[in-house]
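>>> The sequence and its predicted three-dimensional model are supplied below.
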Amino acid sequence: MAAASVRDNKAQSRFELDVEGTLAFANYRLTPSAVIITHTETPRALRGRGIGSQLVHGALQLIRADGLKVIAGCSFVVDYLHKNPEFADLAG
């Protein structure tokens, strides 16, 4: 699954997913107990293909692995969390 390719670029405070030579990303701010995802961006040519969902899925897996909560600061992440109750435990 492409979500396995999501990486945490700590230097730029964003999760990244390489797709077909382009980059989808989700900016975040870190608090002591949570990650606030503030913006997600998928290149226009890749929209409508589930790339954003793969990115957020992978980001949430990384957040869970770090033992943190997530705060959805952008509408895409809010919608993703509503559609994917398996991540409800991460909601901060």
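Looks like it came in fine.
>>> Could you use CA atoms for every contact and neighbour count after this?
Will do.
>>> Could you pull out the buried residues of the top helix by length along the chain?
As assigned by DSSP state H, the longest helix anywhere in the chain is helix 51-65. Across helix 51-65, burial judged by 16 or more other CA atoms under 10 Å covers 51-63.
>>> got the contact list for the one helix or strand Thr40 maps to?
Using DSSP states H and E, Thr40 sits within strand 34-41. Outside strand 34-41, the residues that touch it by CA atoms under 8 Å, 6 or more residues apart in numbering are 24-30, 52, 63, 68-74, 76-77, 92.
>>> how about a cut-off of 7 Å?
Residues outside strand 34-41 that contact it (CA atoms under 7 Å, 6 or more residues apart in numbering) are 24-30, 68-74, 92.
>>> Next up, a structure to set beside the first:
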Amino acid sequence: MSDPDLHVVEQIDGAKGRYTIRTGEGAAEMTFSIASPVLRIVDHTQVPRSLQGRGVGRALFRHLVTQARAEGFRVVPLCPFVSAQLSRHIEDADLFQI
């Protein structure tokens, strides 16, 4: 399974949102709060054991980065997974508020 094979769905309900990837083996999600039009706080990423190690979490992170660049918001990474991905992808550091 590669990133292009994974379809991310964005759901926003008021000041809360999530990115979700569903496969036949389960669903992974990244949740966030919209603090302002220019700031999102990512608080959790959950990838079921059946999908771990297959790039699903990375696909959620890449979607977050792509959306932040396209929509002009910055990200506060409270989620340990997002913080770890940021340390591996310092080229995206300009999008994060630490």
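Thanks, I have the structure now. A quick note: this is a predicted structure, and the numbers were derived from the prediction, not measured.
>>> rewinding a little: what span of structure 2 lines up against the longest helix of structure 1?
Matched against structure 2 by TM-score structural alignment, helix 51-65 of structure 1 falls on residues 56-70.
>>> With structure 1 overlaid, how far apart is the matching stretch on average?
Once fitted to structure 1, stretch 56-70 of structure 2 is off its aligned match by 1.2 Å on average (mean CA distance after the TM-score superposition for structure 1).
>>> Please work out which residues outside that stretch touch it.
Asp3, Tyr19, Met30, Val47, Arg74, Val82, Leu95.
>>> so what corresponds to the third one in structure 1?
Right, the one you point to is Met30 of structure 2. Met30 of structure 2 maps onto Ala26 in structure 1 when the alignment is built from TM-score structural alignment.
>>> Show me what the strand or helix carrying its match is in contact with.
Secondary structure from DSSP H and E places Ala26 of structure 1 in strand 22-30. Strand 22-30 of structure 1 has contacts (CA under 7 Å, 6+ apart) with 13-18, 35-43.
>>> hmm, which of those are the buried ones?
Buried members of those, counted by 16+ other CA under 10 Å: 13-17, 35-42.
>>> Just the closest of these to Leu81 of structure 1, please.
Ile37 (11.9 Å; CA to CA).
>>> With adjacent residues omitted, what lies nearest to the aligned partner of that closest one in structure 2?
Matched to structure 2 by TM-score structural alignment, Ile37 of structure 1 sits across from Val42. Once flanking residues are discounted, Val42 of structure 2 sits nearest to Phe32: 4.2 Å by CA to CA, 6 or more residues apart in numbering.
>>> Surely Pro4 of structure 2 is in a strand?
No: counting by DSSP: H, G, I helix; E, B strand; the rest coil, Pro4 of structure 2 is not part of a strand but helix.
>>> what about it, how many neighbours?
The number of residues packed near Pro4 of structure 2 is 7, by other CA atoms under 10 Å.
>>> now do Gln85 of structure 2
16.
>>> Give the aligned range of the helix or strand containing it in structure 1.
Using DSSP H and E, Gln85 of structure 2 sits within helix 80-88. Taken onto structure 1 by TM-score structural alignment, helix 80-88 of structure 2 occupies residues 75-83 there.
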